[in-house]
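>>> Below is the structure, and that's it, no one-letter string:
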């Protein structure tokens, strides 16, 4: 963490303006995948960690292909009374010692209210060497579903010979013409297989083929179970599936899958995806933002609200512009966990795990849906706090399967 501090005097209080840079180190490991370290304090610290990892995993240091560093500005929002004693004034940091108890209370409540999940995101769990070793093993249990050489989505191992993903991952395979009539035998074709390599660009030594077992295309309960039909001793072990009800705590989850915007064909571990606890507030804020008028100082968009602006781009890409109006609608609450993650196309079906390695849910969609139909340059400027990802809780998957096939439910969940 690199801090630069600027001091100034105001209303007799000593104020500090602190600019915080948060290092984000991205590591690709051969035969494992990619790991996103967000809590390493320096490049030197990263080198030490890399060396210890290589020693522990018994792999050469050359296995770390490359390291990318990003510096993200992160602001702590705090406040004080203005010179007249009315209202609140924003600052990036402040000397608490000179504040009265009342003023400290104002600062604390404002940080909690306004910084919220963004501030909490700065304090992600540190991964120990043992954690990384364990998650490297978990990553081997996640694969890519490939059809005719194209990445269709992420799958993960469960039970002895089963895989879990979402229905939307297999939908284009079993109903290629989008007629509404699914032919599940199409998924058994030789050109459909699972690749467990760290990159889908690497041709696997053995192609695991699959058949359909059970699924549902209900929007609020989107899952699929597949079975390996040509098993051998190289098949990765199954992950532990958590059927217990999800509690209300907001500890981050760990996502494993393909479709990271920077390395879409690499298997990636996002090592702390913050849970959005106040999803209703988030959605209302997004809807309000979508209906606001664009910047009047920009001639190209003056007078247009954001909804009209995005509709024009979606239509230019050949899609129905009306999907913009549905961007934040029909979002289920009870069956889902909402998070912020850095995965896009190809990530559907990714497992999201707790810190002890239990799969809590499966990624089924990202919001707003029209985001994925925008030109890349427009997506690059889309505010991060106006997007979020939806995780289907496995407790509901277990309940649905148990009612239809108790034997399969027991094989998957134990």
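Here it is on my side, so go on. These numbers were taken from a predicted model, which means no experiment stands behind them.
>>> make it CA atoms for all contacts and neighbour counts henceforth
Noted.
>>> Of all the helix elements in the chain, which one is longest?
helix 43-57 (DSSP state H).
>>> tell me what that one is packed against?
Contacting helix 43-57 under the criterion 3 or more Cα pairs under 8 Å, 6 or more residues apart in numbering; DSSP states H and E are the following elements: helix 129-139.
>>> Tell me the buried residues in the helix it packs on?
For helix 129-139, the buried set under the neighbour-count rule, 16 or more other Cα atoms under 10 Å, comprises 132, 135-136, 138-139.
>>> can you list contacts of that helix?
Residues from elsewhere that reach helix 129-139, judged by Cα atoms under 8 Å, 6 or more residues apart in numbering: 32-33, 49, 52-53, 56-57, 239, 256, 267, 269, 357.
>>> also this one, for the comparison:
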């Protein structure tokens, strides 16, 4: 199967609840390929509208996983398999691309009784159409949507432009960033370091070895890394079947729980992309370029350029001002003592720095690059309670939805801090990675 994810771009139109509510207010991330050939359709079952789907590639439809389950098991019965694919073959189940569902003469495109691909983490599925004769091209001329009254008359509020040299430089570096995959699901971002290693966040590794956090599994039980369904891909899309899989040795060569950092060793060095250069000294950095997976709309690898590194003193002042004006936010139920305000105490750790990026879940482990060097590794979003509660019914009632964008950001671990620990714990590895 070819990389048909390159055939659609504006997934926000069919995946609105994945739109960015956390992090940067604007998306200026870039993928290797940006294409807008698409077509929006309605999925019908028994003459009822079930959900929306987007045609991708030549004969596929992408939609929500719960839409598929509404067809295959509408009652949610335990006696029926989670996805009984045979029900997709029902003659009353089809896709239509008509502008109105009231049109009696609308063409119907029936679905093959199979689910080509499922991603449980991002909750979407790929279906295959039986026939793609007379399918609409779905090409949309985005330029025609620009109106003079909406044009930016006097610059953007910030500069996110890139020179040709920067674009070429980042394009090369993107090849060294990959995704760690377990059971066909992206667990996080990794990037090449040293002679035969990859670096990522420690919690990403543990999401593979102990996804449910069971106390019966030892913290240092890395045996699941050796499973054939666990591997790394450096392709632009993890669903590119032609790209090689790189398997991992069942061990963590280096880890630091406080820094949330782990180094994994690859089994094979054949066709490995080049390693990224790690900085021993961060200095004063105003912005970083972040490469990773975890874009809220597009599952492919992307680059978020010129992410602002935030001034901690300014953040602390803004936090005090916000919580003084909104005391109810401190009274959230189910949060750790001290409420959401206490979560910002991590800003006092000198081994990390905050920045704004558009990435979300799946980006943990992504490199933060300043010019040619990696200066940080993205490990978490802050405040964590906002991220946990935004899909909760208590989201609005708690008042946490009022949290302004400037108080939502990511934390990156400084490579300088990793080096200062590693050179004493495993000096030979430090020499390999940093020299």
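Thanks, I have it. In this text the structure is predicted, and so the values were computed from the model without any measurement.
>>> just to revisit the earlier point, residue 245 of structure 1: which of the buried residues of helix 129-139 of structure 1 is nearest?
The shortest distance between residue 245 of structure 1 and any of the buried residues of helix 129-139 of structure 1, using Cα to Cα, involves residue 138 and amounts to 22.1 Å.
>>> Which helix or which strand is home to residue 315 of structure 2?
Taking DSSP states H and E as the definition, one finds residue 315 of structure 2 inside helix 312-325.
>>> elements contacting that helix?
Under the contact criterion of 3+ Cα pairs under 8 Å, 6+ apart, helix 312-325 of structure 2 touches no helix or strand at all.
>>> Average offset of the helix or strand following it relative to structure 1?
The element immediately downstream of helix 312-325 of structure 2 (helix or strand, assigned by DSSP H and E) is helix 339-342. Superposed on structure 1, helix 339-342 of structure 2 shows a mean distance of 4.6 Å to its aligned residues (mean Cα distance after the TM-score superposition for structure 1).
>>> chain center to helix 339-342 of structure 2, what's the gap?
Between the mean C-alpha point of helix 339-342 of structure 2 and the mean C-alpha point of its chain there is a distance of 26 Å (Cα atoms, centre = their mean, to the nearest Å).
>>> in that helix, what counts as buried?
The neighbour-count criterion (16+ other Cα under 10 Å) identifies 339-341 as the buried residues of helix 339-342 of structure 2.
>>> Closest one of those residues to residue 395 of structure 2?
Of all the buried residues of helix 339-342 of structure 2, the one sitting nearest residue 395 of structure 2 is residue 340; the distance, using Cα to Cα, is 12.9 Å.
>>> Surely that closest one and residue 329 touch.
Yes: because the distance of 7.4 Å satisfies Cα atoms under 8 Å, residue 340 of structure 2 is recorded as touching residue 329.
>>> So which residues of the stretch 301-435 of structure 2 form helices?
According to DSSP state H, counting those that start in this stretch, the stretch 301-435 of structure 2 carries its helices in the segments 312-325, 339-342, 384-389, 394-397, 415-425, 427-434.
>>> Ok, which of these comes nearest residue 367 of structure 2?
Comparing the helices of the stretch 301-435 of structure 2 against residue 367 of structure 2 with Cα to Cα, the closest turns out to be helix 415-425 (9.7 Å).
>>> Show me what that closest one is packed against.
Counting contacts by 3+ Cα pairs under 8 Å, 6+ apart, helix 415-425 of structure 2 is packed against strand 373-382, helix 427-434.
>>> what's the most buried one of those?
Counting by mean count of other Cα atoms under 10 Å, strand 373-382 has the highest mean neighbour count of those, with a mean of 25.
>>> can you tell me the mean distance of that one from structure 1 after alignment?
With the two structures superposed, strand 373-382 of structure 2 lies on average 0.9 Å from its match in structure 1, counting by mean Cα distance after the TM-score superposition for structure 1.
>>> so where is that strand in structure 1?
Mapped onto structure 1 using TM-score structural alignment, strand 373-382 of structure 2 covers residues 358-367.
>>> before we move on, which element is the most centrally placed residue in structure 2 in?
For structure 2, the residue sitting closest to the mean C-alpha position, by Cα atoms, centre = their mean, is residue 294 at 0.8 Å. For residue 294 of structure 2, there is no helix or strand it lies in under DSSP H and E.
>>> Tell me which residues touch it, please.
Contact criterion Cα under 8 Å, 6+ apart gives 188, 301, 359-363 as the residues in contact with residue 294 of structure 2.
>>> switch to 7 Å and redo it
The neighbourhood of residue 294 of structure 2, defined by Cα atoms under 7 Å, 6 or more residues apart in numbering, consists of 359-363.
>>> do the same with residue 380 of structure 2
Listed by Cα under 7 Å, 6+ apart, the contact partners of residue 380 of structure 2 are 364, 410-411.
>>> give me that answer again for 8 Å
Going by Cα under 8 Å, 6+ apart, the list of residues near residue 380 of structure 2 reads 364, 410-412.
>>> With residue 391 of structure 1 instead?
Residues in contact with residue 391 of structure 1 (Cα under 8 Å, 6+ apart) are 336-339, 352, 361-365.
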